[in-house]
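>>> Next comes the sequence, and after it the predicted model I'd like to discuss.
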Amino acid sequence: MSPGDGSVVPVMEVGGTHVTAASVDLGTRGLRFGRSFREVVDGDGSTGDFVSALVRAAAHVPARGPVRWAVALPGPFDYARGIGQYEGVGKFDALRGFDLRAALTASLPGAAAVSFWNDADSFVLGEWWAGAARGHRSVVGITLGSGVGSCFLRDGRILRHGPGVPPDGRVHVLRYAGEPLEETVSRRALRRAYARATGASPPDVQEIARRARQGGDRAAVGVFAEAFTALGSVLGPLLAAFEPTVLVVGGAIAGAWDLVAEPLRAGLTAADRARNGRIVITAAQQPAEAPLLGAAYLATACGRPHGLPGPL
């Protein structure tokens, strides 16, 4: 099987500092040869820098044209038109109004078309299709990093409204203590909270987590406890209404799962002990691969007449 025969989908996942490219084998629900390829992306760079980084990553993927590439990336982005809408989010400002679909269709190897998908949606679909949420009919997934991404699934279909679903399915629009949720739960919020607690210049989240685990740093432990108890208290009423059987957590900060899980569960339980106590709360099974797998799934499934079907 090779990209171009329909059984393998060439994909990319764009983060704030990197792009990862791979081929997804639809038959095995995994990466072809178990490999992906990463290149650095400068979130403050020009459109030319951005496109060049994606093209360099894609060059590692054997794609015999014509093929349809699938790209997962964060919003705000017009996924249908392939045009950036970034403004005031601290990255990718150069892509605002830029036709990324046209640029990539002209530049990616073998590209006949390029589809774009939200990275949080892709992550959760990947975990449902081939990861920690496989076998679950009702799923909520969140990603923790520069912000809070989210996706609400039922029978493999993304829900944008309904009981327990926030506006457009996006948890980041909610508020905590009178402020946007991401002022409490995000990379910048954790660093700011640590700086306030210590009076020192804050290290990155990975170092704060290390200090919490190894150094007995009470401020570091408190930063994680407060942030993720707060997240649980915000998610609790949503999950009680949506009634998922599993909550899957991914993103860079989920790498500190030992510091995230307990306060998150405590916040959820305090919000609704009876119902949220039955939900499986788990870290992603395929944290790096899930966005790639989900983008391939979406690109394939959404080409069918009735949208997303059950598992392929």
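Yes, it's here. Since we're looking at a predicted model, the values are computed, not measured.
>>> from here on, contacts and neighbour counts on C-alpha atoms
Noted.
>>> Now residue 23: closest residue in space, sequence neighbours ignored.
Sequence neighbours aside, residue 10 is the residue nearest to residue 23 in space, at 4.4 Å (criterion: Cα to Cα, 6 or more residues apart in numbering).
>>> can you pull the contacts of the one you found?
Counting by Cα atoms under 8 Å, 6 or more residues apart in numbering, residue 10 touches 3, 21, 22, 23, 24, 61, 63, 67, 68, 69, 70, 296.
>>> Next one: it from residue 67, what distance?
Using Cα to Cα, to the nearest Å, we find residue 10 at a distance of 8 Å from residue 67.
>>> again with residue 232
Residue 232 is 42 Å from residue 67, by Cα to Cα.
>>> and what of residue 250?
In terms of Cα to Cα, residue 250 sits 29 Å off from residue 67.
>>> Please compare the first structure with the one that follows:
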Amino acid sequence: MTTPPPSRLPVASAPASDARRYVIGVDLGGTNIVVGAMPEDGSREIGVRSQPTRAEQGSDAVVDRICEMIEAVITDARAEEGMPREAFLGVGVGAPGPLDRERGIVVVAPNLGWRDLPLRDLIGERVGLAATLDNDANCATLGEWWTGAAKGGRNVVGITIGTGIGGGLILDGRLYHGSSDVAGEIGHTTIDSNGRRCKCGNYGCLEAYTSGPNIALRAREALESGERSILPELVGGELARITAATVYEASERGDALAREVVRDTARFLGAGIANLLNVFNPDVVVIAGGVTQAGDALFEPLRAEVRRRAFKPAVEACRIVPGTLPGTAGVVGAVATFLQQRDR
């Protein structure tokens, strides 16, 4: 029997009075931390806050920042909704992995420099609330499935593009974690066996080409090889300041180099997504993160590459869409994972 979407789980599994109970969602990324609250029925987002992660300050400082943000969101939500602190059921945390969900441990997070960090309990004990831990990309995928672009999908692949590349899989209506909690590591699938070195230690990973920092890196490399572009003008001549967003801006202005970088990004992503279509045959692929700023300049060649590479029946069955919860999909999904883990 297929588990119903989280949008129906909270209402169906709790009495009507529980509409006034709330959950905190934490989306921890390599660049930013986003924290917000939601009612148990998932009807709205409350008190959402964002701060830079500053991973270079160490795990203790990051955990401190997360807990301070949770307390601030609780204060904001209570002022807005007028509920007591006891109305908060707990905290769902989405973090980069691989993870050990049962023990609440971040096993390794290359973009944060963490190993074997008991993040769930560090947060839960500090704020005095029950806490759960899941992969941040799983959370983003579940968030888009619950209330966003993938709502109504049965088999869904989610890809989050930011500091790294994350992925989530919903198969036959259930979030799929695999045998050891590492299912959905789409960023570390190989698209070129002799390709670029990835932070994970492998070569040719999708992440090594299409994450935000690596999109910027490919643009800088082209400039350093003598290519002409408006990119240096956009960053005052400081090439180190070029980001993926800078590349998208230059592309929108018609810059030939930036457009080539975006097209190459689309081709790399298209090759990776075609593999996923042939393996999982999803009805929705939802792509979230800053890369969606590129709009049709990215999605049109991406879809064309998928059509070129994947089996036609798989292509015809699948929508490839940008996420519709910019900045908060991970928060929404972290709330949903808390509710699902609580009700197991």
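Perfect, I can see it now. Nothing here was measured: the structure is a model prediction, and the numbers come from that model.
>>> ok, residue 250 and residue 67 of the first structure, which is more surrounded?
More neighbours surround residue 250 than the other of residue 250 of the first structure and residue 67, with 28 against 21 (other Cα atoms under 10 Å).
>>> That one -> the second structure?
Matched to the second structure by TM-score structural alignment, residue 250 of the first structure sits across from residue 288.
>>> same thing with residue 230 of the first structure?
Residue 230 of the first structure maps onto residue 268 in the second structure, with residues paired by TM-score structural alignment.
>>> Quick check: that match touching residue 207?
No. Judged on Cα atoms under 8 Å, residue 268 of the second structure makes no contact with residue 207 at a distance of 9.7 Å.
>>> of the two, who's got more company?
residue 207 (31 against 19).
>>> The residue nearest to the more buried one when sequence neighbours are not counted: neighbouring residues, count only.
Nearest in space to residue 207 of the second structure, with sequence neighbours left out and distances taken as Cα to Cα, 6+ apart, is residue 187 at 4.6 Å. Around residue 187 of the second structure there are 25 other residues, counting by other Cα under 10 Å.
>>> quick one on the thing from earlier: counterpart of the residue nearest to residue 23 of the first structure in the second structure?
Using TM-score structural alignment, the equivalent of residue 10 of the first structure in the second structure is residue 24.
>>> Helix, strand or coil: sort out its match for me.
Under DSSP: H, G, I helix; E, B strand; the rest coil, residue 24 of the second structure falls in the strand class.
>>> so where is stretch 132-152 of the second structure in the first structure?
Using TM-score structural alignment, stretch 132-152 of the second structure lines up with residues 115-135 of the first structure.
>>> Show the end-to-end separation of the matching stretch, please.
27 Å.
>>> ok, now how distant is whatever residue of the second structure lines up with residue 156 of the first structure from residue 62 of the second structure?
Matched to the second structure by TM-score structural alignment, residue 156 of the first structure sits across from residue 173. Separation of residue 173 of the second structure from residue 62 of the second structure (Cα to Cα): 34 Å.
>>> what do you get for residue 102 of the second structure?
In terms of Cα to Cα, residue 102 of the second structure sits 22 Å off from residue 62 of the second structure.
>>> Those two: which has the busier surroundings?
A direct count of neighbours by other Cα under 10 Å for residue 102 of the second structure and residue 62 places residue 62 higher, at 19 against 11.
>>> show me what contacts the more buried one?
Contacts for residue 62 of the second structure (Cα under 8 Å, 6+ apart) come out as 53, 54, 55.
>>> Touching, the last one and residue 30? I think so.
Which is residue 55 of the second structure. Yes. Residue 55 of the second structure lies in contact with residue 30 (Cα under 8 Å); the separation is 7.0 Å.
>>> Not counting its neighbours along the chain, what's nearest residue 150 of the second structure?
For residue 150 of the second structure, ignoring the flanking residues on the chain, the nearest one in space by Cα to Cα, 6+ apart is residue 144 at 5.4 Å.
>>> What is the neighbour count of the one you found?
Close neighbours of residue 144 of the second structure, defined as other Cα under 10 Å, add up to 29.
>>> Check the secondary structure at it for me.
Put simply, residue 144 of the second structure is helix when judged by three-state DSSP.
>>> what's the answer for residue 113 of the first structure, then?
What three-state DSSP gives for residue 113 of the first structure is strand.
>>> what do we get in the first structure for residue 250 of the second structure?
So residue 250 of the second structure corresponds to residue 211, using TM-score structural alignment.
>>> ok, that match to residue 90 of the first structure distance?
The spacing between residue 211 of the first structure and residue 90 of the first structure, counted by Cα to Cα, is 27 Å.
>>> More neighbours: which of the two?
Each of residue 211 of the first structure and residue 90 has its neighbours counted (other Cα under 10 Å); residue 211 has more, 16 against 11.
>>> Sticking with the more buried one, tell me its helix or strand.
helix 205-214 (DSSP states H and E).
>>> For that helix, list every residue counted as buried.
205, 208, 209, 211, 212, 213 (16 or more other Cα atoms under 10 Å).
>>> Now the following helix or strand past it on the second structure. Mean distance?
Where DSSP H and E defines the elements, the next helix or strand beyond helix 205-214 of the first structure is helix 218-242. Per the superposition on the second structure, helix 218-242 of the first structure and its aligned residues are separated by 1.4 Å on average (mean Cα distance after the TM-score superposition for the first structure).
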